[in-house]
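1. Just to be clear, the model below is a prediction. Sequence and coordinates:
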Amino acid sequence: MKKLFSSLVVSCAMLMPLVCAAEVAVIVHPSAAFDSLTEDDIARLFLGKSKSFPNGAQAVPINQNEGAAAREAFNVAVCKKNASQYKAYWSQLVFTGKGTPPKDGGDDAGVKALVAANANMIGYIDASAVDASVKVVFKVP
């Protein structure tokens, strides 16, 4: 049993860099009038500090479901908050009537489908899931 546990721990340790290396792509509808956004632009949208893209068009941010690896990576890298900090941030804004958090759009496929169908939406997915139905405007390393 001890040998099995040791093997499992070693296997997990070897796979960890592969999980951490996943790149997250911030996506918009392919018809968007811009080709890139800054990390600050994106953070402002997902933290409710801005409601429009830099060109003035309305922006509707879409999160992945809680617990998704892409969501955790995105929140830490772009919003500078871990899962509990992000949730507490939005709880305070909702409680004070100062904002509504982004809707959850599901997994990579769900978010990609929503963004591909709506020119105002912005979301994020694993970079390996990107196809021609969406435009990448930022990559989170």
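-> Happy to help now that I have it.

2. rest of the way, CA atoms for contacts and neighbours
-> Fine.

3. what's the spacing between the longest helix along the chain and its chain's center?
-> Counting by DSSP state H, the longest helix found in the chain is helix 2-20. Relative to the centre of its chain, helix 2-20 is centred 27 Å away, using CA atoms, centre = their mean, to the nearest Å.

4. what's in contact with whichever helix or strand comes after it?
-> Later in the chain than helix 2-20, the nearest helix or strand by DSSP states H and E is strand 24-28. Residues outside strand 24-28 that contact it (CA atoms under 8 Å, 6 or more residues apart in numbering) are 70, 73-74, 112, 115-116, 119-127, 130, 134-141.

5. burial of residue 46, as a residue count?
-> Residues contacting residue 46 under the criterion other CA atoms under 10 Å number 23.

6. for residue 96, same thing?
-> Counted with other CA under 10 Å, residues neighbouring residue 96 total 9.

7. and the comparison structure, right after this:
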Amino acid sequence: MQFNLIARFLLCLCVFLGTNTYAEVAVIVSAKNSNTTIDTDTLSRIFLGKTSNFPDGNQAIPVDQTEGAVARESFNEKVLGKSSSQLKAYWSRLIFTGKGTPPKESGGDADVKALVANNPNLIGYIDSSAVDSSVKVIYSF
């Protein structure tokens, strides 16, 4: 009887914690970048190599977090509409045909933020709790 109560408590705890592990993700650019917002279509096109420009016409260079990062999985699913395996297949085709190069991978939140903050042409995504005045949020989910 006591085992069942403990098991139920642990199950409830896991469910509760599991639903709260997805924090808000912020798409960021340098504070020096003139863009203030971006729509999901343009964002997706930049990260899928279909365009290399921000809405204002300046060059846009995407930066991904390391494979397996929570923010990356969330970004891929919610913005790009693709799983990790679908993206691998997508980029494999483009690389093989010489038609594209995937975004550079650059660690986690701190690494991406540091890179983006120092280059107004870069665009990346981080957990919203990591945002500071060195970067500007142009989209969040």
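-> Structure received. Note that this is a predicted model, so its numbers are computed, not measured.

8. number of nearby residues for the spatially closest residue to residue 68 of the first structure that is not a sequence neighbour?
-> Nearest non-adjacent residue to residue 68 of the first structure, counting by CA to CA, 6 or more residues apart in numbering: residue 107, 7.3 Å away. A count of neighbours around residue 107 of the first structure, defined by other CA under 10 Å, yields 20.

9. same deal with the one 5 residues further on?
-> Per other CA under 10 Å, the neighbour tally for residue 112 of the first structure reads 27.

10. and it, that one's in a strand?
-> No - counting by DSSP: H, G, I helix; E, B strand; the rest coil, residue 112 of the first structure is not part of a strand but helix.

11. Mind jotting down where the strands sit in the first structure?
-> 24-28, 60-63, 103-104, 121-126, 135-140 (DSSP state E).

12. Make CSV out of those strands and add mean neighbour count and distance to residue 92 of the first structure.
-> CSV is the format used below for the strands of the first structure (neighbours: other CA atoms under 10 Å; distance: least, CA to CA, whole Å):
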stretch, mean neighbour count, distance to residue 92 of the first structure
strand 24-28, 26, 26
strand 60-63, 23, 18
strand 103-104, 14, 16
strand 121-126, 26, 23
strand 135-140, 20, 27
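
13. and of these, who's closest to residue 38 of the first structure?
-> Each of the strands of the first structure was scored for nearness to residue 38 of the first structure using CA to CA, and the closest is strand 135-140 (7.2 Å).

14. Point out the other elements, helices or strands, that the closest one touches.
-> strand 24-28 (3 or more CA pairs under 8 Å, 6 or more residues apart in numbering; DSSP states H and E).

15. ok now the strand it packs on, how far from the chain's centre?
-> 7 Å.

16. I'd assumed residue 22 was in contact with residue 141 of the second structure.
-> No - using CA atoms under 8 Å, residue 141 of the second structure makes no contact with residue 22, being 10.2 Å away.

17. residues in contact with the residue positioned nearest the centre of the first structure?
-> With distances taken as CA atoms, centre = their mean, residue 124 lies nearest the centre of the first structure, 3.9 Å away. Neighbouring residues of residue 124 of the first structure by CA under 8 Å, 6+ apart: 24-27, 62-64, 70-71, 74, 108, 111-112.

18. burial measure for the closest residue to residue 112 of the second structure other than its chain neighbours, as a count.
-> Nearest residue to residue 112 of the second structure, sequence neighbours excluded (CA to CA, 6+ apart): residue 106, at 5.9 Å. Other residues near residue 106 of the second structure number 18, with proximity taken as other CA under 10 Å.
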